[in-house]
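> From the sequence below, what's the structure:
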Amino acid sequence: MASPDSVLVVGASAAGLSTVEALRRKDYTGTITVLGDELHAPYDRPPLSKQVLSGAWDPGRAALRTDEALSGLDADFVYGDPAVSLDAATRTVHTATNRELTADAIVIATGVRARWLPGTEGLGGVHVLRSLEDSLALRSDLQAGTRLVVVGEGVLGSEIAATARTLGVEVTMVGPQPAPMALQVGPMASELLATLHQDNGVRLRLGTGVVGLTETDGRVTGVRLATDEVLPADAVVVAIGAIPATDWLAGSGLRLENGVVCDSRCRAADGIYAVGDVARWHHEHFGELIRLENRTNATDQGAAVAGVILGDDEPYVPVSYFWTDQFDVKVQVHGIIHADAEVEIVEGDLSARRFVARYSKDGVVTGVLGWNMPKQVRQRRQDVIDGQSAAFASSLTGA
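Just a heads-up that it's a prediction; the model follows:
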């Protein structure tokens, strides 16, 4: 298979940058264009809810690469011009400023957009956190000694709540799940996170939904719960998940269902691929379509797709990995944690709050979680790889 003469990466994201860097590492010498909807060069998003929000980092420190490193990639970076349509048959992208970009291979890396509570976008004091500007706008509101309500108890909501408390802000976290990150880490670890947040002064109003916000003169004043109670708020962060950024692909001919649907090589159509948060691909070991929203997958998937573009024929079968830093705790998860999984502490001590837990379902290890034990949990990642491989082999034999 001949390498394409030109590659267009739509999305100046971590996944898009990883694709470009991997192409050059693999000695690709063709033309590369990177189209970004933001005015910024590629930057890292995990620090937005932590170091940038707290003020520990200057915003420029979130940049993924220096200007010199980007220049060394010999790629044309086009910023501030969102893609508005794609003709998959001709591999042509049209942009908001009427650019028309055609390439032999197109990589879709447009990520996700934050989900708002209905009718709240544009209301003063209400924030989402996806972009650098979002983080700086929220930080500005928090500097006034704000009463903050975080709507959402997932990874992002939990991190924002923790960061805001370190700034001395009065914080309440609300959401339908019983504990912070219950869907991501299961009952045992989420209960520990609940204790961690409460010990640090976060008020938890979990297990109930939010039905709307109250406002006066165009600015938020409170959060109304399903119980009809109103929590007073000077600022609100909505952290209730994200939506794959695929609106611009309507009518493209691609299959769009909770992301850009791809085969096991992350190929959406002939010469068109998807990477990162927007990609929903066939994971051969699981035998189903999956989509991952985490920083590690963005990097790994970009590198994998670069290989496919240049002729590799290997399925993308990663072990999912994410981490979160909250207060003085680092939680790391390899694999998948099912709510009904069997849990075993295999390193450290639960009472000392330094441990590695291994999670199994139907006798197969599906995930490991480290609580302030980064080296040890990394070593236990192999347990997940072995379990995933065993489950795949079993599915092939019908055992």
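
> For the rest of this, base every contact and every neighbour count on C-alpha atoms.
Noted.

> hang on, isn't residue 273 packed against residue 16?
No. Using Cα atoms under 8 Å as the test, residue 273 is too far from residue 16 to be in contact (11.1 Å).

> So residue 288 sits against residue 262, correct?
No. With contact defined as Cα under 8 Å, residue 288 and residue 262 do not form a contacting pair (11.0 Å).

> what sits in contact with each of residue 273 and residue 16?
Residues touching both residue 273 and residue 16 by Cα atoms under 8 Å, 6 or more residues apart in numbering: 107-108.

> Just want to know which of the two has more residues nearby.
Higher neighbour count among residue 273 and residue 16: residue 16, with 30 against 27, using other Cα atoms under 10 Å.

> Just to be sure, that one is in a helix?
Yes. According to DSSP: H, G, I helix; E, B strand; the rest coil, residue 16 belongs to a helix.

> what about it, distance to residue 105?
Distance of residue 16 to residue 105, computed by Cα to Cα, to the nearest Å: 13 Å.

> Check residue 206 too.
Distance, residue 206 to residue 105, by Cα to Cα: 46 Å.

> go on, residue 377?
Counting by Cα to Cα, the separation of residue 377 from residue 105 is 38 Å.

> which one of those two has more residues nearby?
Neighbours were counted for residue 377 and for residue 105 using other Cα under 10 Å; residue 377 has more, 24 against 20.

> Spit out the contact partners of that one.
Residues near residue 377 by Cα under 8 Å, 6+ apart: 332, 356, 368-370.

> Assign residue 159 to helix, strand or coil.
At residue 159, secondary structure determined by three-state DSSP is helix.

> thought it was touching residue 323?
No. Taking contacts as Cα under 8 Å, residue 159 lies outside contact range of residue 323: 10.8 Å.

> quick one more, to check against the first:
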Amino acid sequence: MKFRDLSDLAFRNLREGVLRNSLTTLGVAVGVASLVAMLSLGVGLQQLASSRLAKSGLFDSIFVTPKTNLRRPGGGPPATRTPDARARPLDADARAEISHLPHVIEVYPQIRFFTEVRYEGKPFATMVAGMPESSKSSGAFDGMQGSFYSSPNADETILQAEFAKELNPQTASLIGKDLILRYAERQSLAAQPGEESSGGFSVVPKDMHLRIIGVVETEPASGFGGFGSGRLLIPLPLAETLRAAQVNDLRDILRDSSSDKPTYSSLTVRVKSPALVEATEARLKDLGFSAFSLLDASKSLRIFFSVFDLLLGIFGSLALAVATLGIINTLVMAILERRREIGVLKALGAADRDVKELFFVEAGVMGFFGGMLGTLLGWLIGRSLTLGTNLYLHRQNLPGVDISSVPWWLVLFGIGFAVLVSLAAGLYPALRAARLDPVQALRYE
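You can find the predicted model right below:
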């Protein structure tokens, strides 16, 4: 029997039992909808997490620190380990050399320091962080009140929302106001007689006026440690000119270094893509620095979401497993109702293979249409979840997110999986129909 004849006959049989077959197809659709909705949620969350982390610059960043060689009191040789001949100070020359490495797009230091802020005569203790220009595109400032810095060296600041509320619960009224930043400026001391390196530094209190230009709800994060610990954010070039004493400065006194130039406790090196991180990291180590990245974290994230998607797929498949029982029931009942028809087909020369293929086509058709309808329903469920989530976030004054995604491969998977499951469900009824004796079938009724 030709496939076209089988298809025509299968569609005619399905139209005769339209209610029962429609309910069976709907059962398949519900199963596929639950599967697609679950997987679309997993895919959407994975894309959301990956895009946010990639936008923050964590996965394309390398964190560079100088190799630690501590010296004995009095400027003697390192006491804790043998000096590494390749160890180099992390100073301005090193920063310039790193910035010229292949695939490097940005090199900046991590600058954070404690400070006292005076606003309307009241003191507030907080942490200052320097923000590179690239942080504007990190997504952390999306939806902020106010604006970004007018220039890299502007005497302007952006406040983290929690700190802004300490200054004034009406955070919007802070924009355009001035505050006084009181910090400790670091000044190097000359080396003592008999010492090869600098004798440390002194601190001098300094004041400067900053204008508040924005309030950001979330804590920006970029680079090792992020900027999340900073509640008062200023442009990084401005922060570098202040030469403020930082928390790691005491460690710099103990570090054995032959350089008299100002050094950095750490640098963040950003490359063009995460695929170039490993090679650049090895190159930095060859230059005599300590370097590490979050590549392992990105791999762990992919493993987590793979397992998460698998579990969601298993739970979503349970409804489809129930739908297969409906297909088996529908086709078995069709055998009982069409025994005489099957007998006539065999009497006219139809082979057992033709009868099996007829039931396979009927099962496949129900699976195909159920898969198409189910994929559409799954997409609508995902959109509804996204809409509900965004309505809640909007009430909390938070930016919206897309937690569901149905890529093209998920559409094909949903339809294809429904057809395969339906064909598997039709296997027993097809074999049972093919084994019918035509004589007994014609005597039926």
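
> Can you pull the TM-score for these?
Overlay of the two chains. TM-score (TM-score structural alignment, normalised by the length of structure 1): 0.21; 141 aligned residues with a Cα RMSD of 7.1 Å.

> So residue 159 and residue 323 of structure 1 - more neighbours on which side?
Comparing residue 159 of structure 1 with residue 323 by neighbour count (other Cα under 10 Å), the higher total belongs to residue 159, at 21 against 17.

> Tell me the spacing between that one and residue 185 of structure 1.
For residue 159 of structure 1, the distance to residue 185 of structure 1 - Cα to Cα - is 14 Å.

> my guess is residue 358 of structure 1 contacts residue 376, does it?
No. Taking Cα under 8 Å as the definition, residue 358 of structure 1 is not a contact partner of residue 376, at 11.7 Å.

> Name the residue in those two with the higher neighbour count.
Neighbours per residue, other Cα under 10 Å: of residue 358 of structure 1 and residue 376, the larger number sits with residue 358, 25 against 17.

> what residues are up against the more buried one?
Applying Cα under 8 Å, 6+ apart, the residues near residue 358 of structure 1 are 343-346, 365, 367-369.

> mind running it again at 6 Å?
Contacts for residue 358 of structure 1 (Cα atoms under 6 Å, 6 or more residues apart in numbering) come out as 343-344, 368.

> Which members of those are classed as buried?
Among the contacts of residue 358 of structure 1, those classed as buried by 16 or more other Cα atoms under 10 Å are 343, 368.

> Let's verify residue 253 of structure 2: helix, strand, or coil?
Three-state assignment for residue 253 of structure 2 (three-state DSSP): helix.

> er, residue 377 of structure 2 actually
Following three-state DSSP, the label given to residue 377 of structure 2 is helix.

> Could you check how far it is from residue 122 of structure 2?
58 Å.

> Between those two, which has more neighbouring residues?
A direct count of neighbours by other Cα under 10 Å for residue 377 of structure 2 and residue 122 places residue 377 higher, at 19 against 9.

> got a winner among the contacts of residue 377 of structure 1 for most neighbours?
Counting neighbours by other Cα under 10 Å, residue 369 leads those with 31 neighbours.

> that older thread, now for the contacts of residue 377 of structure 1, which pair is the farthest apart?
Greatest spacing in the contacts of residue 377 of structure 1, by Cα to Cα: 332 and 356 (9.3 Å).

> Next, show the common contact partners of those two.
Common contact partners of residue 332 of structure 1 and residue 356 (Cα under 6 Å, 6+ apart): 369-370.

> So for residue 288 and residue 262 of structure 1, which sits in the more crowded spot?
Using other Cα under 10 Å, the more surrounded residue of residue 288 of structure 1 and residue 262 is residue 262, with 24 against 11.

> can you pull the contacts of that one?
When the contact criterion is Cα under 6 Å, 6+ apart, the partners of residue 262 of structure 1 are 268, 281.

> Check the gap between it and residue 10 of structure 1 for me.
From residue 262 of structure 1 across to residue 10 of structure 1, the span is 16 Å (Cα to Cα).

> go on, residue 22 of structure 1?
Separation of residue 22 of structure 1 from residue 10 of structure 1 (Cα to Cα): 16 Å.

> who's more crowded, the two?
Shown here are residue 22 of structure 1 and residue 10; by other Cα under 10 Å, residue 10 has more neighbours (23 against 19).

> Confirm residue 187 of structure 2 sits in a strand?
Yes. Assigned with three-state DSSP, residue 187 of structure 2 falls within a strand.

> what sits against it?
Contacts of residue 187 of structure 2 by Cα under 6 Å, 6+ apart are 201-202.

> So what touches stretch 364-375 of structure 1?
With contacts defined as Cα under 6 Å, 6+ apart, stretch 364-375 of structure 1 is touched by 329-337, 354-360, 377, 384, 387.

> outside of the host helix or strand of residue 231 of structure 1, which residues touch it?
Element membership for residue 231 of structure 1, per DSSP states H and E: strand 230-232. With contacts defined as Cα under 6 Å, 6+ apart, strand 230-232 of structure 1 is touched by 221-224.

> how about whatever helix or strand residue 222 of structure 1 lives in: buried residues?
Assigned by DSSP H and E, residue 222 of structure 1 belongs to strand 219-225. Neighbour-count burial for strand 219-225 of structure 1 flags 219-225 (criterion: 16+ other Cα under 10 Å).

> again with stretch 311-330 of structure 2
For stretch 311-330 of structure 2, burial by neighbour count (16+ other Cα under 10 Å) applies to 312-313, 316-317, 319-321, 323-328, 330.

> Quick check: the farthest pair among those residues?
For these, the maximum inter-member distance is 28.3 Å, found between 312 and 330 (Cα to Cα).

> continuing past the helix or strand encompassing residue 127 of structure 2, what's the next helix or strand?
If you go by DSSP H and E, residue 127 of structure 2 is part of strand 122-131. Next in sequence after strand 122-131 of structure 2, counting helices and strands by DSSP H and E, comes strand 145-146.
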